[in-house]
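Undergrad: output the structure for:
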Amino acid sequence: MTSVATPAVTAPPFAEEREVSGAPTISLADIAKAHGVRFLLATFVDMTGKPCAKLVPVEAADELEDGAMGFAGYAAGLMGQKPQDPDLIAVPDLASFTPVPFIKEGLAIIHCDPHVNGKPWPYAPRVILKNTLARLAEKGMQAKVGAEVEYFLVKKNDDGTLSTADGRDDSPRPCYDARGVTRMYDHLTGISEAMNGLGWGNYANDHEDAAGQFEQNFNYADALTTADRVVTLRYILNILAEQRGMTATFMPKPFTDRTGTGLHFHLSLWSGAEALFPAAGSGAGDGGATGGGSNDDGRGLGISGLAYSFIAGILEHAPALQAFLAPTVNSYKRTGATTSSSGATWSPRKASFGGNDRTHMIRVPDNKRIELRSGDGSANPYLAIATAISAGLDGVEKASDPGAPSGPGESRPDAHQLPATLLHAVEALRQDPVILASLSGNPEIGRYYADAKEEEFLSWHNQVSDWEIRTYLTSI
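TA: Next up, the predicted model:
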């Protein structure tokens, strides 16, 4: 729950290729050889966020770049394909090239955009986000995003139960505990050094609210770069934790009595170098002082009318957005929790907004950004960011007004209740044409996703649980 800082954006390696032209001026093989890379993980994620990859020797980098690496899309996962469909072709984005020598010497990750028959595949999450950002660019705007990646470090016991990897980490209120951080020093510093070595700007590593839970923060960047980095960081965390005999999990609620794992996004809109969220005269260059020299229209947050409309769009579409921000059955064990061992859940239950108050779905910590707090660790960052931007943009296009911000711990009487289960979120998605169409502009993709998530819910629902045995075995 660290507040995301707002330093200057650090460009990823070779990001100029993304910004200068559509055609790279240097080959993937040249980039790899310049970094001493011998193998490339050509990576994309399916709609659930599962990373899929082929390990490509640098000698075949030209073939990868020329579109010769095919994947059976149906086998890869939730990708909108059937067994008889043509291959997904992984087309690498050179701007995403990321050496990971701390995992394996000579290894690098490169994020790819799946294509089919020579065209970007509209079901691919990275393609979906790029399509959303292109729509935003048509209106002269860009999105910058920061992400708070939370996770648990656990071990699986012989009986199948989970326990914290650090056996001494058992306090009911361990947040920011210096001893817990110190005991995990090797792991946390290893991750920090990896991020800083990549130029991400890691600036904080802390123990979160639950026993065994941690968060490691990095600087914000453009929306696509941040989504790539979330996927890369999850991979890094998984592998380095495994090397130390632990499991890093982003499961939203692995323990019934503990706080769940969030994935909070800090969103802002820009026009070139101009930040569009600060109100005129509110101190846009003052480092983020709330209120600045103007109280905008009397609501006291120091943000512009565009920012309020963006907030209104997200709030209006909040129930449907939860199908992407909280996309698993387990997600709703987190959002439905009424308390935890620490005394708080840090998980909003209504679509409210307010100032520097972590009980709201949308927190406005300063005049440059908003924090979207209803997402959890299972969210696919490409889909979560794409749909949130689409919802906010709908509010901007309609000049929507969210009304007055709610006070601490409060919500407006007309605020949407967030879905109680994944099935409720699916139904909200099906009833929301804006969010259905936010996936590459095609409502059929939204319906495909909704059907898959309904099937996921019913698959869980059809399993007999220990709770049912305890509750019903001798109840009559």
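
Undergrad: contacts, neighbours, all on C-alpha from now
TA: OK.

Undergrad: can you tell me how far the one residue sitting closest to the centre of the chain is from Thr25?
TA: Nearest to the geometric centre of the chain sits Pro381, at 3.2 Å (CA atoms, centre = their mean). Distance of Pro381 to Thr25, computed by CA to CA, to the nearest Å: 29 Å.

Undergrad: related to what we said a few turns ago, and the residue nearest to the residue nearest to the centre of the chain when sequence neighbours are not counted, what element?
TA: Using CA to CA, 6 or more residues apart in numbering and skipping the chain neighbours, the partner closest in space to Pro381 is Ala227 (5.3 Å). Counting by DSSP states H and E, the element that carries Ala227 is helix 223-243.

Undergrad: could you pull out the strands for the stretch 51-200 of the chain?
TA: Using DSSP state E, counting those that start in this stretch, the strands found in the stretch 51-200 of the chain span residues 51-57, 70-71, 88-92, 98-99, 107-116, 119-120, 142-156, 162-164.

Undergrad: and the longest one, how far out from the chain middle?
TA: In this case it means strand 142-156. Relative to the chain's own centre, strand 142-156 is displaced by 7 Å; criterion: CA atoms, centre = their mean, to the nearest Å.

Undergrad: what residues sit buried inside that strand?
TA: 142-155 (16 or more other CA atoms under 10 Å).

Undergrad: okay, these in TSV with distance to Leu107 next?
TA: TSV is the format used below for those (distance: CA to CA, whole Å):
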residue	distance to Leu107
Gln142	32
Ala143	30
Lys144	28
Val145	27
Gly146	26
Ala147	25
Glu148	26
Val149	23
Glu150	25
Tyr151	24
Phe152	26
Leu153	25
Val154	27
Lys155	27
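
Undergrad: of the residues you listed, which is the nearest to Thr335?
TA: Ranked by distance to Thr335 (CA to CA), these are led by Glu150 at 15.4 Å.

Undergrad: for the nearest residue to that closest one once chain neighbours are set aside, give me its contacts.
TA: Closest residue to Glu150 apart from its sequence neighbours, by CA to CA, 6+ apart: Glu215 at 4.5 Å. With contacts taken as CA atoms under 8 Å, 6 or more residues apart in numbering, Glu215 has the following neighbours: Met1, Thr2, Glu148, Val149, Glu150, Tyr151, Asn205, Asp206, His207, Glu208.

Undergrad: now the other sequence, so there's something to compare against:
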Amino acid sequence: MTHLTADRLHPSELDEPVSASRQTSATSWETGGRFGAALRELLDDTSAFERHQQANLRPEVVEALAERIRATGVKYIYYMIPTLGSRTVAKVVPAEHYERMLRKGIAFHRTALTDLQTSREGELIGGGVSAHEFWALPEPETFQALPWDGEVGRIFCTAYDPPHLGPSGGRLIPLDTRALFAAAHRGFTERTGLELRSGLEPEMTWTGPGLEVVSKEDQSPAYQVENLEKMRPVYKKIISYAQALGFTMIQGDYEDVGQIELNWEYDRAELTAERMTTYRQICKQVARELGLQASFMAKPYNGKMGNGCHHNLSLWRAGADGEENVVEDGRVELHATETARRSIAGMLLHTPGSMLVMGSTVNSYKRYWDAGQFAPSGADWGLDTRGVAIRISANGRMEYRLPDASVNPYLSHLYLLAAIEHGIEAGLEPGEPGAPSALLQDVVVPNTLGSAIDAFEADSYLMGAMPEELTRIFLQLKRDEWARYCGQITQWEFDQYWEAIP
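TA: Next up is the predicted model:
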């Protein structure tokens, strides 16, 4: 795949004020700035499928995949692609057909990318039953054998409109958020000289025999080794499987009743997002093996910690003397560099417009209503304080605390990347910790899925930066979810009103 070769910000310009001559016009911001222009050009490329296919069929690529299949003993392969709703769809193919798959790929109905979700009105969202198929070409470098069954492997794929569709054929499908983010990141690096790296903190809740916890009233069970011991069968299997799949696992802890968080080393953002997709598969497999239930639901219980997924972000520049983290400048005290400040301002300014991505379910917003549970609720930033949206907890990284564990990690990184580029390119200022700039003083974070839908549509920069098909279908999915929720009569309503109204 290719991306737009746009005017590049010289690295030295990133730490200088943005002059009026370099400011992008208001009209440009409304169309998503250079970020949006680059994605539009990318998605107009009708040769993308053919070039991917040709790359797959290079003799050295075919032979390398064949050798890895032989060496691992894999007999079956999942050809997989993440969906808009952060699930994964796949077809299983006997391993000996690898060369055919490199050439032809796998055909899926287009609505597989929207989780085959039917609206309340009976419409299959994403094109209906008459929608054409898409073709998913494998990325052979992603082949791995699954550690829980060495005869089964997996390969990630990229989704294209089939070339036989004529003028619209051969293009990358914007609903393939994995491929879209990777392409957007390449363009971002080309324009700014910077690479986004991230590390995630996925929390999740486990239930089942042997995991019960007893603690004193109003006392948290967090960090207690006895509770961590109860999770020993779980974390041993998860860590073992993750290591076999290339993760560098670094630490983990017990955070609330049945809730654990296991972390792996940060990396280039698309690799981190891919590992989050894999981590979910690992956890579900471990739950099956141990007879437990494992959930990434954002807020399973009132009075208990929600399942967040903090994104720890840094920006790196490669140079003749090696790599440099531009969120760090050597100072000992906690701080944010000018590039970090501009990035923070962009992320905070677009927090309302991106909340539909960061908190993508009705349940996501219950995290922010449960007081005292460390979930942020404002568009603010600070130094090592847990009540803000962005925390500088250590020099060199920006911890964005709003996403929850049900997030689509490709989509969250995509929206953060767009916001960061806006902040850098426009020279936005966030103010000081606890004292937001005039730009951010009136920013209000949505606290329901319904208000997040409104804020999503109201952010002209993000709406212009993202592909129209992506935003249109994502909105359709989320409006349908919100309508279903608003139409449900809950037990709480029954308890409140059945006898209360004379």
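
Undergrad: residues in structure 1 aligned with stretch 128-137 of structure 2?
TA: Here stretch 128-137 of structure 2 aligns to structure 1 at residues 82-91, judged by TM-score structural alignment.

Undergrad: got the buried residues for that stretch?
TA: Buried residues in stretch 82-91 of structure 1, counted by 16+ other CA under 10 Å: Pro86, Asp87, Leu88, Ile89, Ala90, Val91.

Undergrad: with stretch 241-248 of structure 1 instead?
TA: Quick answer for stretch 241-248 of structure 1 (16+ other CA under 10 Å): Ala241, Met246, Thr247, Ala248.

Undergrad: closest to Ser192 of structure 1 out of those?
TA: Among those, Ala241 lies closest to Ser192 of structure 1 (CA to CA), at 13.2 Å.

Undergrad: so that closest one is in contact with His187, correct?
TA: Yes. Ala241 of structure 1 is in contact with His187 according to CA atoms under 8 Å; the separation is 7.2 Å.

Undergrad: quick one: Glu371 of structure 1 is in a strand?
TA: Yes. The assignment for Glu371 of structure 1 (DSSP: H, G, I helix; E, B strand; the rest coil) places it in a strand.

Undergrad: give me the neighbour count for the aligned partner of it in structure 2.
TA: By TM-score structural alignment, Glu371 of structure 1 lines up with Glu399 in structure 2. Burial of Glu399 of structure 2 is recorded as 25 neighbouring residues (other CA atoms under 10 Å).

Undergrad: nearest residue to Glu399 of structure 2 in space, ignoring adjacent ones along the chain?
TA: Asn312 (4.3 Å).

Undergrad: ditto for Leu133 of structure 1
TA: Of all residues not flanking Leu133 of structure 1 in the chain, Gln142 sits nearest, at 7.0 Å (CA to CA, 6+ apart).

Undergrad: contact partners for the one you found?
TA: So Gln142 of structure 1 contacts Leu133, Leu136, Asp222, Leu269, Trp270, Ser271, Gly272 (CA under 8 Å, 6+ apart).

Undergrad: map it across to structure 2 for me.
TA: Aligned counterpart of Gln142 of structure 1 in structure 2: Glu195 (TM-score structural alignment).

Undergrad: so what does the residue nearest to the centre of structure 1 match up with in structure 2?
TA: By TM-score structural alignment, Pro381 of structure 1 lines up with Pro409.

Undergrad: ok, its match - contacts?
TA: Shown in contact with Pro409 of structure 2 (CA under 8 Å, 6+ apart): Ser86, Ala273, Glu274, Met276, Thr277.

Undergrad: quickly note the distance from it to Glu226 of structure 2.
TA: 32 Å.

Undergrad: about what we covered before: you'd agree the match of Glu371 of structure 1 is up against Ser314?
TA: No. Counting by CA under 8 Å, Ser314 is not a contact partner of Glu399 of structure 2; they are 9.0 Å apart.

Undergrad: so what's the residue count around Arg342 of structure 2?
TA: Using other CA under 10 Å: Arg342 of structure 2 sits among 27 other residues.

Undergrad: across to structure 2, which of the contacts of Glu215 of structure 1 hold up?
TA: Retained in structure 2 (both residues aligned by TM-score structural alignment, their matches' CA atoms under 8 Å) from those: Glu148, Val149, Glu150, Tyr151, Asn205, Asp206, His207, Glu208.

Undergrad: make CSV out of the residues you listed and add distance to Lys398 of structure 1.
TA: Listed next are those as CSV, based on distance: CA to CA, whole Å:
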residue, distance to Lys398 of structure 1
Glu148, 30
Val149, 32
Glu150, 34
Tyr151, 37
Asn205, 40
Asp206, 40
His207, 41
Glu208, 38
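
Undergrad: aligned partner of Arg100 of structure 2 in structure 1?
TA: Arg100 of structure 2 maps onto Glu63 in structure 1, by TM-score structural alignment.

Undergrad: so its match touches Gly70, yeah?
TA: No. Look at Glu63 of structure 1 against Gly70 with CA under 8 Å: they stay out of range, at 10.7 Å.

Undergrad: before we move on, back to that, any chance of the contacts of Glu215 of structure 1 in TSV, with distance to Ala399 of structure 1 too?
TA: What follows is the contacts of Glu215 of structure 1, written out as TSV (distance: CA to CA, whole Å):
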residue	distance to Ala399 of structure 1
Met1	31
Thr2	32
Glu148	29
Val149	32
Glu150	34
Tyr151	37
Asn205	39
Asp206	39
His207	40
Glu208	38
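
Undergrad: having no further points to raise, I will conclude here.
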